[in-house]
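In: Have a look at this prediction, sequence included:
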Amino acid sequence: MMEPFVRRRHTMLIKERAHALGFAACGVSTADFLEEEAPRLEHWLRQQQHGQMAYMANHFDKRLDPRKLVDDAKSVVSLLFNYFPKEELPTDGTYKIARYAYGTDYHFVIKDKLRALMAYIEEEIGEVHGRVFVDSAPVMDKAWAKRSGLGWVGKNSNLLNRRMGSYFFIAELILDLDLVPDQGIRDYCGTCTRCLDACPTGAIVEPYVVDGSRCISYFTIELKDQIPEAVRGQFDDWIFGCDICQEVCPWNRFAQPTTEPAFAPHPALSEMKKSDWEELTEEVFREIFRRSPVKRTKFEGLKRNINFAKNAKGFPE
C-alpha cells in the first residue's frame, strides 16, 4: 500500500489531466468483484433480455472482476465525455438517429484521449500497467461509474449525473496503481416514471430493468434479422438508435453542449428529408457515415430500418 500522500497526489494528477483532455468528469473506484451486480446480470441473461447480443453472455467472470482483465488491478478510473449536440438535427419531416451518432464514432475520438491519458500517467508516475476501455470489452461501465461517484443508474438503466444529465460516453482505465477511491452517490430518480411511460415498445419492463430485446436501439442496431411485425408503428421515425428515454428525463434539462468538434453532425444530415433517406444510395451512405457509428448497421441494415419506419402501418415495401 502506498503512502496516503502519494496516492492522493497520483489521483489528483490523473483527474486534472483527464479534465484537460476534455473529459467532463473523472472518478475512481477500487478494482474488486462487483458483488451487487453479479446476480442481476445473471438473472438478466437468464431472462434472455439481451436478445441476439450474444456477446453480453460471454466473459461473465471478466465483466464482474477487472482483475481478470488486468493482472494485479487495483483501481478503476471512470470517465465521462459529453456528446450533447450544440445544434439538434431536424425532427419534422425526416427520420431520426440517436444524438450519440451525429458525428465521428466515439471509439476513435475517446480511445485517442484515453491513450494520451495513459501516456501521461506513465510519464508522470512511472511504470504503470493498465488497459483503456470505451465500450469495446466486457466491462460494466455504468456499474464502475456509479461506484466512482459519477452518478447513479436511473430507471431507464442509463447513468444519470445531476450536473449534466445522461448524454455522455463512459470510458475506463483499469490500472495496477493504488489510488484514492471516490464515494458513490444516492439515487435521485425519486418517484419519477417518465422514461417508463414514454418508451413506445415497453422496453423498460420495470424501474431499473430494460429488456434489451425490446428496445428500439436493439432493433435498429443490434438485430440482424427482420424487425418483428409486432413493433411496427412504434418507432416514431427512429432509424438508428433512440433517445426517447433520455429526452423525457428531467435531469437532461442540465445537459450542456459538447465542446468536441468531432461530434458535430455531417453537414448533409441537417438537410435530409424523408425522401432523401428513402432514396439513399450506398455511395452517399459511405460518404456521410464514413467514420460514424451508423456505419455499424451497414447500408443494407439502415435501408431495412428506413423501410420499416416508412411503412409504419404495414403497407408493402
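Out: Arrived safely. Numbers count the residues shown, from 1 in each chain.
In: rest of the way, CA atoms for contacts and neighbours
Out: Noted.
In: Which residues does stretch 155-168 contact?
Out: Outside of stretch 155-168, the residues within contact range by CA atoms under 8 Å, 6 or more residues apart in numbering are 80-84, 100, 142, 145-146, 150-154, 189, 193, 195-196, 204, 206-210, 245-246, 251-256.
In: Could you work out the end-to-end span of it for me?
Out: From its first residue to its last, stretch 155-168 covers 17 Å (CA to CA, to the nearest Å).
In: how far out from the middle of the chain is that stretch?
Out: Stretch 155-168 sits 10 Å away from the centroid of its parent chain (CA atoms, centre = their mean, to the nearest Å).
In: residues of it that come out buried?
Out: Going by neighbour count (16 or more other CA atoms under 10 Å), the buried part of stretch 155-168 is 155-162, 164-168.
In: Tell me the one of the residues you listed nearest residue 12?
Out: residue 161 (21.0 Å; CA to CA).
In: Count the residues that sit near the nearest residue to residue 269 once chain neighbours are set aside.
Out: With CA to CA, 6 or more residues apart in numbering as the criterion, residue 269 has its nearest non-adjacent residue at 7.2 Å, and that residue is residue 89. By other CA atoms under 10 Å, the residues close to residue 89 number 20.
In: In addition, the following structure is provided for comparison:
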Amino acid sequence: MREDIPFSEQIKAQALDLGFMSCGISEATFLEKEAPILENWLNNNYNGKMAYMANHFDKRLDPRLLVDDAKSVISVMLNYYPEKDLFADAPLKISKYAYGQDYHSVIKEKLGRLLEFIVENSEEEINARVFTDSAPVLDKAWAERSGLGWQGKNGMLISKQKGSFFFVGEIILDKVLTYDQASTANHCGTCTKCIDACPTDAIKSANVIDGSKCISYLTIELKDEVIPNAFKDKMEGWFFGCDICQDVCPWNRFSTPANSSDFVPHPDLSNTEWTELTEDIFREIFRHSAVKRTKFKGLKRNIGFVNTI
C-alpha cells in the first residue's frame, strides 16, 4: 500500500482500474431525509405488487443493520451506455441496460475484487458486504451522499459529467474512511422533459414515481398473467424495460459508450423477429442477460401486449 496516498484515494483509484466510471464514499448513518419519503411512497402503494419493497424497512434506511458496526459506504457507478441504440427505430424495444450481460453478476464480480483489494491492504480485519441491487439498500441515496450525482425528477441518479446510463453498487464496511461531500444541488431546474414524455404518467411529480405505472415495472416486475388493459397502446413498443425518461434527459448528451466487453450486445439481439420468438432462441440470446428474469412466458406476454402491428 502506498503510504503517501490516503487509503480512501487508493480505493477510488482501484475502482477506476476495475472499470467503474466513478467512486465515492459516505458515512454509514441513518438515512433521515429518505425515511419519510420511503414511508409515503409505500403508503401510496407506488410499489405496486413489489411487496418486497415494504420488507426490511429499517434495513433500507440504516446500513448498520446490514453490516455490524458499519462505518462507511463505498458507492460505485458502472457505465452501460451502448455504442448504438439498437432499437431507436424499431417497433419493439428493449432497454439499453439489458443489451449485454446481467449487470448483477458483472458488478458483483468487480465489487468482489475491490473488496479483496481493501482487505489485503487494510491494517485491521474488515467486515463488509457487497450489494448489487439485490438487497434492501437505497443505492441512489448512498451514491448521492457520496457526491456522485443527484436524483432527477425521473428518480434516476444523474451526473453532470456522465448523464444517467449507469448502474450503481456499493460496499458497506466497518472501516472509517475519508468521506466525500454529498450532492446537494439539483441541476434539473425547470426542465420537465421526463415528466412530459412518460406515456403512462408514472412520474407523478419531481422525484415521485408511481412504480405501478412504470413500463419497466409492467414488463419486468409485474408477474401477472396479463398486463392491465389501461396501459394498452401506451407502451410505445417497450417489451422489456423502458428508456424514455433517460432518452429525453438533456444531461444524457454527455453519455459516452461503455468500454467494457461485458455489455456488448448479443449478435442476434437487433435482428430477431420478436413476434416469432421461440424458447430456444430466448435461451440462446438471453442466457447471460437480465432479460431472463421475465422467463420466456413473461417475455411473450409482453411482446403480445405491446405489439400493435
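Out: Done, it's in. In this text, all values refer to a predicted model and were calculated from it rather than measured experimentally.
In: quick one: TM-score?
Out: Here the TM-score for the pair of chains, by TM-score structural alignment, normalised by the length of the second structure, is 0.96; 305 aligned residues with a CA RMSD of 1.5 Å.
In: related to what we said a few turns ago, can you tell me which of the buried residues of stretch 155-168 of the first structure lies closest to residue 109 of the first structure?
Out: Proximity of these to residue 109 of the first structure (CA to CA) peaks at residue 168, which lies at 13.0 Å.
In: Just give me the residue right at the centre of the second structure.
Out: Among the residues of the second structure, the one closest to the centroid is residue 167, at 4.6 Å (CA atoms, centre = their mean).
In: Surely it forms part of a strand?
Out: Yes - counting by DSSP: H, G, I helix; E, B strand; the rest coil, residue 167 of the second structure is found in a strand.
In: how about it, what's its partner in the first structure?
Out: Taking TM-score structural alignment, the alignment pairs residue 167 of the second structure with residue 169 from the first structure.
In: Equivalent analysis for residue 205 of the second structure, please.
Out: Using TM-score structural alignment, the equivalent of residue 205 of the second structure in the first structure is residue 206.
In: In contact with the nearest residue to its match once chain neighbours are set aside, which residues?
Out: Of all residues not flanking residue 206 of the first structure in the chain, residue 196 sits nearest, at 7.5 Å (CA to CA, 6+ apart). Residue 196 of the first structure is in contact with 155, 156, 202, 204, 205, 206, 207, 245, counting by CA under 8 Å, 6+ apart.
In: do the same with residue 94 of the first structure
Out: For residue 94 of the first structure, the contact set (CA under 8 Å, 6+ apart) comprises 237, 272, 273, 274, 277.
In: Skipping adjacent residues, who's closest to the counterpart of residue 90 of the first structure in the second structure in space?
Out: Using TM-score structural alignment, the equivalent of residue 90 of the first structure in the second structure is residue 87. Nearest non-adjacent residue to residue 87 of the second structure, counting by CA to CA, 6+ apart: residue 93, 5.4 Å away.
In: and what of residue 119 of the second structure?
Out: Closest to residue 119 of the second structure by CA to CA, 6+ apart is residue 126, at 6.1 Å.
In: how far away is the match of residue 90 of the first structure from residue 95 of the second structure?
Out: 9 Å.
In: Measure how buried residue 48 of the second structure is and give me the count.
Out: The burial count assigned to residue 48 of the second structure is 18, neighbours taken as other CA under 10 Å.
In: in which helix or strand would I find the counterpart of it in the first structure?
Out: Structural alignment (TM-score structural alignment) places residue 48 of the second structure against residue 51 in the first structure. Of the helices and strands defined by DSSP states H and E, none includes residue 51 of the first structure.
In: Check the one 10 residues further on too.
Out: Secondary structure assignment for residue 61 of the first structure, by DSSP H and E: helix 60-64.
In: Identify the residue range in the second structure corresponding to that helix.
Out: The alignment of helix 60-64 of the first structure onto the second structure (TM-score structural alignment) covers residues 57-61.
In: hey, which helix is longest across the second structure?
Out: Secondary structure assigned by DSSP state H gives helix 103-121 as the longest helix of the second structure.
In: so what does that one touch, helix or strand wise?
Out: Counting contacts by 3 or more CA pairs under 8 Å, 6 or more residues apart in numbering; DSSP states H and E, helix 103-121 of the second structure packs against helix 7-17, strand 128-131, strand 166-173.
In: one more time with 7 Å
Out: When contacts are defined as 3 or more CA pairs under 7 Å, 6 or more residues apart in numbering; DSSP states H and E, helix 103-121 of the second structure sits against strand 128-131.
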